[in-house]
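Q: Quick one: sequence plus predicted model below, questions after.
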Amino acid sequence: MSATLRQLVASLACTAALPPVQAQERVEVFLLGTQHVRGTGTATVYHVDGMERINAALSAGLPPDPAHAEAIAKRRFEALTEADRQAIGTSAQGLAAAMQYRLTKVPAIVFDGAAVVYGVGDVNQARAIYQTWLARRGR
């Protein structure tokens, strides 16, 4: 088995119950804040650890006194910018989508809600793997 075929078999997981590929390709990228994926372009990018990172920032250095800690956390939360609030919303959407797709690791690049390529750090490379898989299935 060639290395390319092994990579295709190892990194591509599909679900048969999803609708056929749409004319306009939809790409979603799931990764951690410490990871980088090239070529994201118009893809929707989700940092699945965003909620944890925001929570850690809001909780950092809080005093042991619960009342005092609550007051500080409330002020920090109220001071969040609109960009911070959008990041929280996007992270929550990403977590929900990752659960819906049953993703098992990141980075994960999902095409058309029908196929996922794991462990590839470039959308164009992942797209080539996806298109090879489609061609082999006669699509």
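A: That came in fine, so what should we check first?
Q: contacts, neighbours, all on C-alpha from now
A: Will do.
Q: By residue count, which helix of this protein is the longest?
A: What stands out as the longest helix in the chain, according to DSSP state H, is helix 82-101.
Q: Packing partners of it?
A: Helix 82-101 is packed against strand 44-47, helix 50-59, with contacts defined by 3 or more Cα pairs under 8 Å, 6 or more residues apart in numbering; DSSP states H and E.
Q: how near is the residue nearest the centre of the chain to T81?
A: The centroid of the chain falls nearest to F30 when counting by Cα atoms, centre = their mean (1.6 Å). Distance, F30 to T81, by Cα to Cα, to the nearest Å: 24 Å.
Q: Could you do Q22 as well?
A: In terms of Cα to Cα, Q22 sits 36 Å off from T81.
Q: Quick check: the residue nearest to the centre of the chain touching V106?
A: Yes. Contact criterion Cα atoms under 8 Å: F30 and V106 qualify, at 6.2 Å.
Q: put this beside the first:
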Amino acid sequence: MTAPHSFVSQRLRAVGTALLLWSALFASSQAATATEVLVITDSAHPVQVAAGARVIELDLPARIEAELAAGLPTDPARASVIVQQRLREGGQDLQRRIGRAYQDVADAWGLGIAKVPAVVVDRRYVVYGESDVARATARIETYRRTQP
């Protein structure tokens, strides 16, 4: 006959094992579906973006700079005053937009993107030249399922 504390200990161990297995299964299913999708492109290469994808436009910093420089006089001093005024009027939203645009370019550069459009999943898999993001991610998912 087993002692009562031994029985309780075995039950607690069984419940603990079941919880551990459940949490491991839950974590692995979350990892399989929690993917980051980056779309790297520019204004010359339009893409059909899927929901949840982060779009990086490599020429966005230049387009923002062109907005700021539009119609500036040739006199550098006057041009500087106008640009400073435009920056002030744009406020924090414009500053965030500029910062994000340059950070996006740095992120794409850090990934080693060679051409656009590029669809990158989990910063590990890339499909080049596909303008339909859903089709590109489907190709990546098919590849991932076939790899051990």
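A: Nice, I can see it. Remember, it's a predicted structure, so these values are computed and weren't measured experimentally.
Q: Need the TM-score from the superposition.
A: Here the TM-score for the pair of chains, by TM-score structural alignment, normalised by the length of structure 1, is 0.75; 118 aligned residues with a Cα RMSD of 1.9 Å.
Q: in structure 2, which spans are helices?
A: 4-33, 60-69, 76-111, 133-146.
Q: The shortest one corresponds to what range in structure 1?
A: On structure 1, the counterpart of helix 60-69 of structure 2 by TM-score structural alignment is residues 50-59.
Q: what sits up against that stretch?
A: Residues from elsewhere that reach stretch 50-59 of structure 1 (Cα atoms under 8 Å, 6 or more residues apart in numbering): 32-33, 73, 76-77, 87-88, 91-92.
Q: mean deviation of that stretch from structure 2?
A: Once the two models are superposed, stretch 50-59 of structure 1 sits on average 0.7 Å from its counterpart in structure 2 (mean Cα distance after the TM-score superposition for structure 1).
Q: What is the aligned counterpart of H36 of structure 1 in structure 2?
A: Aligning on TM-score structural alignment places H36 of structure 1 opposite P46 in structure 2.
Q: how near is I54 of structure 1 to G121 of structure 1?
A: From I54 of structure 1 across to G121 of structure 1, the span is 24 Å (Cα to Cα).
Q: re earlier: present the helices and strands packed on helix 82-101 of structure 1 as TSV; the columns should include distance to A3 of structure 1 and mean neighbour count.
A: TSV is the format used below for those (distance: least, Cα to Cα, whole Å; neighbours: other Cα atoms under 10 Å):
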stretch	distance to A3 of structure 1	mean neighbour count
strand 44-47	28	20
helix 50-59	34	15
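Q: For Y130 of structure 1, find the nearest of the ones you listed.
A: strand 44-47 (17.2 Å; Cα to Cα).
Q: list the helices and strands that closest one packs on?
A: strand 27-31, helix 82-101.
Q: Which elements pack onto the first one?
A: In terms of contact count using 3+ Cα pairs under 8 Å, 6+ apart, strand 27-31 of structure 1 is assigned the packing partners strand 44-47, strand 108-111.
Q: now these in a markdown table, with distance to Q7 of structure 1?
A: Listed next are these as a markdown table, based on distance: least, Cα to Cα, whole Å:
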| stretch | distance to Q7 of structure 1 |
| --- | --- |
| strand 44-47 | 23 |
| strand 108-111 | 14 |
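Q: Could you point out which of those sits nearest L8 of structure 1?
A: Among these, strand 108-111 comes nearest to L8 of structure 1, with 13.3 Å by Cα to Cα.
Q: Onto which residues of structure 2 does the closest one map?
A: Under the alignment (TM-score structural alignment), strand 108-111 of structure 1 falls on residues 118-121 in structure 2.
Q: And stretch 131-142 of structure 2, what's buried?
A: By 16 or more other Cα atoms under 10 Å, the buried positions in stretch 131-142 of structure 2 come out as 131, 133-134, 136-137, 140.
Q: May I have the residues that are in contact with T44 of structure 1?
A: By Cα under 8 Å, 6+ apart, T44 of structure 1 lies in contact with 27-29.
Q: at 10 Å what do you get?
A: 26-30, 90, 94, 109-110 (Cα atoms under 10 Å, 6 or more residues apart in numbering).
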